[in-house]
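Quick check, what structure comes out for this input:
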Amino acid sequence: MSTETDGRGGSDEKSRRAANIFDVARLAGVSHQTVSRVLNDLPNVRTATRLRVEQAIAQLRYSPSPAARALVTRRTRTIGLIVPGTSDYGPNSTALHFNFAARAARFSVDTVSALDADPVGIRAAIDSLLRQRVDAIVLVVTDVSVLETVLGLDMSVPLVAVAASARPSSALVSFDQYRGARAAVRHLIELGHTRILHVAGPAEAPDAIERMRGWRDELATNRLAIAEVMHADWTAADGYQVGTDLAAAVPGTAIFAANDHIALGIVSALTNRGMRVPDDVSIVGFGDVPEAGYLAPPLTTVRQDYAALGGLIMQKVLIAIEEPDAASVSTPLATHLVVRASTAPPNATAR
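The predicted model follows:
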């Protein structure tokens, strides 16, 4: 029984076998590392060499599988993303725009929602992603205890944490929550307010901590009284409850809320108690959620560019993968104060 052969001297069975990266390398007369560089569109490959490799790929109809590529490059071009198991606008917007940036860089993203956003739950999520051989891990942090834990981990892949902190770190990427908060409070001071309250986010949230620090420092710089801080859980419902309590006491003429949803709840509570915003109380939020400009009144707030944040996170990831020894402490992204109708000079007749 005879066996037909293909043009390269192999059997017909072999000719039907899917080509691999080593077949491409042999046909093009280069190393498999060079083929990998062409496949990943990396620099330092001569034009003529790149052309030979591309011709060999076309001739062999080679289509690299993720597993094969990972075997040769030791990379999967996959990034693990851990997000809190909440519907909060900030973390979700961060995750969305990071996915866009990763896709533009030709990486895929495996997302894990951490229902238990404590050190134990986050560590379990990290371990599950490491078993999938991701190239790096991005963690959106909502708890300072988690931040302390992950910064102390000795991991086999780079980790980038999205969290505001007063302490610089090469592993952190964030908005400048502190200066954004100071700008919000400064706006109220420039309008003439001297009694400015703060309704903060959760006490353990890094973003809330930095916004509260900015509020306090701006008041201290201007030698204004610092009232006791009230906390809410980022939601309009919790903001409404705090606003109801505030309406009974009216201890200030302006309120800086830690996010727009808290501000929305406060505005609703004050309005229901017969108070007017901004005539009786001025309110500033933080985040510039899409509906902020359509509230009654439209909300003065601090805008954050999530598209820029997603790109910065991806840039940090790429540097960590390609140049693991490079020191790169990121400068927090600037925020922008958006002045709308919820703030005005204090009313002399306000209660």
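
From here on, just use CA atoms for contacts and neighbour counts.
OK.

where do the helices sit along this protein?
12-16, 21-28, 32-39, 47-60, 66-73, 89-104, 119-131, 144-151, 177-191, 206-221, 236-249, 260-272, 306-322 (DSSP state H).

got the buried residues for the fourth one?
The reference is to helix 47-60. Buried positions in helix 47-60, judged by neighbour count with 16 or more other C-alpha atoms under 10 Å: 49-50, 52-54, 56-57, 60.

TSV for the residues you listed, including distance to Asp279?
Listed next are the buried residues of helix 47-60 as TSV, based on distance: C-alpha to C-alpha, whole Å:
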residue	distance to Asp279
Thr49	72
Arg50	68
Arg52	73
Val53	71
Glu54	69
Ala56	73
Ile57	70
Leu60	74
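
Which one of those residues is nearest to Pro345?
Arg50 (66.0 Å; C-alpha to C-alpha).

which ones are touching that closest one?
Val38 (C-alpha atoms under 8 Å, 6 or more residues apart in numbering).

ditto for Phe107
So, once contact is read as C-alpha under 8 Å, 6+ apart, Phe107 ends up touching 77-79.

just Pro346 next, same as before
Applying C-alpha under 8 Å, 6+ apart, the residues near Pro346 are 191-193, 253-254, 279-282.

same thing but 7 Å
192-193, 253 (C-alpha atoms under 7 Å, 6 or more residues apart in numbering).

okay, those in TSV with neighbour count and distance to Ala292 next?
Below are the contacts of Pro346 laid out as TSV (neighbours: other C-alpha atoms under 10 Å; distance: C-alpha to C-alpha, whole Å):
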residue	neighbour count	distance to Ala292
Gly192	15	24
His193	22	22
Thr253	24	21
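
quick one: which of those residues is nearest Ala114?
Thr253 (39.2 Å).

please give me the structure for this one as well, since I'd like to look at both together:
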Amino acid sequence: MAERGGTDVPGGRRRQRVSMADVARRAGVSSQTVSRVSNGHPGVISSTREQVLAAMRDLGYRPNSAARALRYGQFNTIGVILFSLSSTGSSRTLEAIATHAAAEGYAITLIPIDVPTQDNVLGAFTRMGELAVDAVIVIMEVHLLDTGTVQLPPGVHVVVVDSDAGDRYSVVDTDQADGTRKAVRHLLDLGHRTVWHVTGPQTSFSAQRRTQAWRTVLTEAGRPVPPPLHGDWSAESGHAAGLSLAEEPDCTAVFAANDQMALGLLRAFHERGRAVPDDISVVGFDDIPEAAFFVPPLTTVHQDFAEVGRRCVHTVLQQIRTPDGTRPGTDLVPTTLVVRGSTAAPRG
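Okay, the predicted model is just below:
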């Protein structure tokens, strides 16, 4: 496909865009060879490739990526539909996706959703379906992909993070349940009779999984299951929960569903004269960079967001490259319990 066109130059003249044929003449090769070099085809000897690349540089040739995409049916672009750019998990996962996609020669097209409603999700999928993308990664923590109303055009591959995708789409996520089990068992092994819990938002899929795992561990251990206190991921909600828990004389250990709420707990306990960890032990979830600098340093569950992002890219590329050989499945990234100064055996 010819790639001539015009660009403005000083003085109002139009500079003719360099074509593939121009590069071929300068390099002394065929247009087909230029095309193979432009598309990264491996079947070109090194000396010829360098000769063609030098001609491209000399002439200022820029391959027409849109034309190449139409010709080969591939855009080398991954779409990302994302809820809450401000959350730790979303931002760090997105960063990893962008990094690993770029390393594979893919660009990222981002559509953020401020309000997680079914209509907004449907609208985002519709817009993404109109764009030139080969695959879509959906990072959401609400239960909005199981209604059957969200569809993408055939040939667009989908990977979901932090939500239930049924059996339609592949899922890559942190092993939320196992991370919770590690946190709760750590507190029980220290000798605490039971563990109280500050949850994330009730609409959050990851919060639901953490609450369910917390309850299961206590039940299987034959321990009392205290009523959970509901938070919203914020330090403010953790602080409010902490003020209530500080009035519970039997509360000696708390598992917070994220580190920000754990920070609020620490502040509330300090205000009420409940020492951490002497009076109350606290465990968080995420292992944000600041967790090691809380007072005291926070024991927490480490999520490997970089690995989640890497596996998302790996999964969509596997679907793109071997579409007939992949089936939807769930890939869980392991967690690690990081023990710091906010947990200890109960007094007495």
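
returning to what we had before: out of the contacts of Phe107 of structure 1, which ones does structure 2 keep as well?
Counting by both residues aligned by TM-score structural alignment, their matches' C-alpha atoms under 8 Å, the contacts of Phe107 of structure 1 that remain in contact in structure 2 are 77-79.

hmm, back to that, just give me the closest of the buried residues of helix 47-60 of structure 1 to His336 of structure 1.
Among the buried residues of helix 47-60 of structure 1, and counting by C-alpha to C-alpha, the member closest to His336 of structure 1 is Arg50, at 45.5 Å.

measure the closest one to Ile266 of structure 1 for me?
Plainly put, Arg50 of structure 1 is 62 Å away from Ile266 of structure 1 if you go by C-alpha to C-alpha, to the nearest Å.

do the same with Ile57 of structure 1
62 Å.

just Arg61 of structure 1 next, same as before
Taking C-alpha to C-alpha, one finds Arg61 of structure 1 at 62 Å from Ile266 of structure 1.

Same question for Gly214 of structure 1.
Taking C-alpha to C-alpha, one finds Gly214 of structure 1 at 21 Å from Ile266 of structure 1.

just Thr73 of structure 1 next, same as before
54 Å.

So the two - more neighbours on which side?
Ile266 (29 against 15; other C-alpha atoms under 10 Å).

Pick out the residue closest to the middle of structure 1.
Thr94 (3.6 Å; C-alpha atoms, centre = their mean).

Counterpart of that residue over in structure 2?
Under the alignment (TM-score structural alignment), Thr94 of structure 1 pairs with Thr93 of structure 2.

And for Gly287 of structure 1, the neighbour number?
24.

what's the answer for Val37 of structure 2, then?
19.

same check, this time on Gln16 of structure 2
Using other C-alpha under 10 Å, Gln16 of structure 2 is surrounded by 13 other residues.

ok, it touching Leu59?
No. Using C-alpha atoms under 7 Å, Gln16 of structure 2 is not in contact with Leu59, being 11.1 Å away.

I'd like the distance between the nearest residue to Phe22 of structure 1 once chain neighbours are set aside and Arg17 of structure 1.
Spatial nearest neighbour of Phe22 of structure 1, excluding adjacent residues (C-alpha to C-alpha, 6 or more residues apart in numbering): His32 at 5.7 Å. Separation of His32 of structure 1 from Arg17 of structure 1 (C-alpha to C-alpha) stands at 18 Å.

Same question for Arg61 of structure 1.
11 Å.

Also Ala200 of structure 1?
Ala200 of structure 1 is 63 Å from Arg17 of structure 1, by C-alpha to C-alpha.

Contact partners for Ile288 of structure 2?
Counted by C-alpha under 7 Å, 6+ apart, Ile288 of structure 2 has contacts Asp259.

Sorry, slip of the keys, the one I care about is Val136 of structure 2.
Each residue near Val136 of structure 2 by C-alpha under 7 Å, 6+ apart is listed here: 78-80, 157-159.

swap the cut-off to 10 Å and go again
The neighbours of Val136 of structure 2, taking C-alpha atoms under 10 Å, 6 or more residues apart in numbering as the test, are 77-81, 108-110, 125, 128-129, 152, 156-160, 312-313, 316.

Then Pro91 of structure 1?
Here Pro91 of structure 1 is in contact with 83-85, 140-142, 162, 306 (C-alpha under 10 Å, 6+ apart).

Was I right to think Asn39 of structure 2 contacts Ala67?
No. Proximity of Asn39 of structure 2 to Ala67 does not meet the contact threshold set by C-alpha atoms under 10 Å, at 11.6 Å.

quick revisit: which of the contacts of Pro346 of structure 1 also appear as contacts in structure 2?
Among the contacts of Pro346 of structure 1, the contacts conserved in structure 2 (both residues aligned by TM-score structural alignment, their matches' C-alpha atoms under 7 Å) are 192-193, 253.

pretty sure Gln315 of structure 1 contacts Ala104?
No. The criterion here is C-alpha under 10 Å, and Gln315 of structure 1 misses it with Ala104 at 11.4 Å.

Comparing the two, which shows the higher neighbour count?
Gln315 (15 against 12).

Pipe the contacts of Pro91 of structure 1 into a markdown table and attach neighbour count and distance to Trp234 of structure 1 per row.
Output for those, formatted as a markdown table (neighbours: other C-alpha under 10 Å; distance: C-alpha to C-alpha, whole Å):
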| residue | neighbour count | distance to Trp234 of structure 1 |
| --- | --- | --- |
| Val83 | 24 | 16 |
| Pro84 | 21 | 13 |
| Gly85 | 14 | 14 |
| Val140 | 23 | 16 |
| Val141 | 24 | 15 |
| Thr142 | 22 | 11 |
| Val162 | 25 | 18 |
| Tyr306 | 21 | 18 |
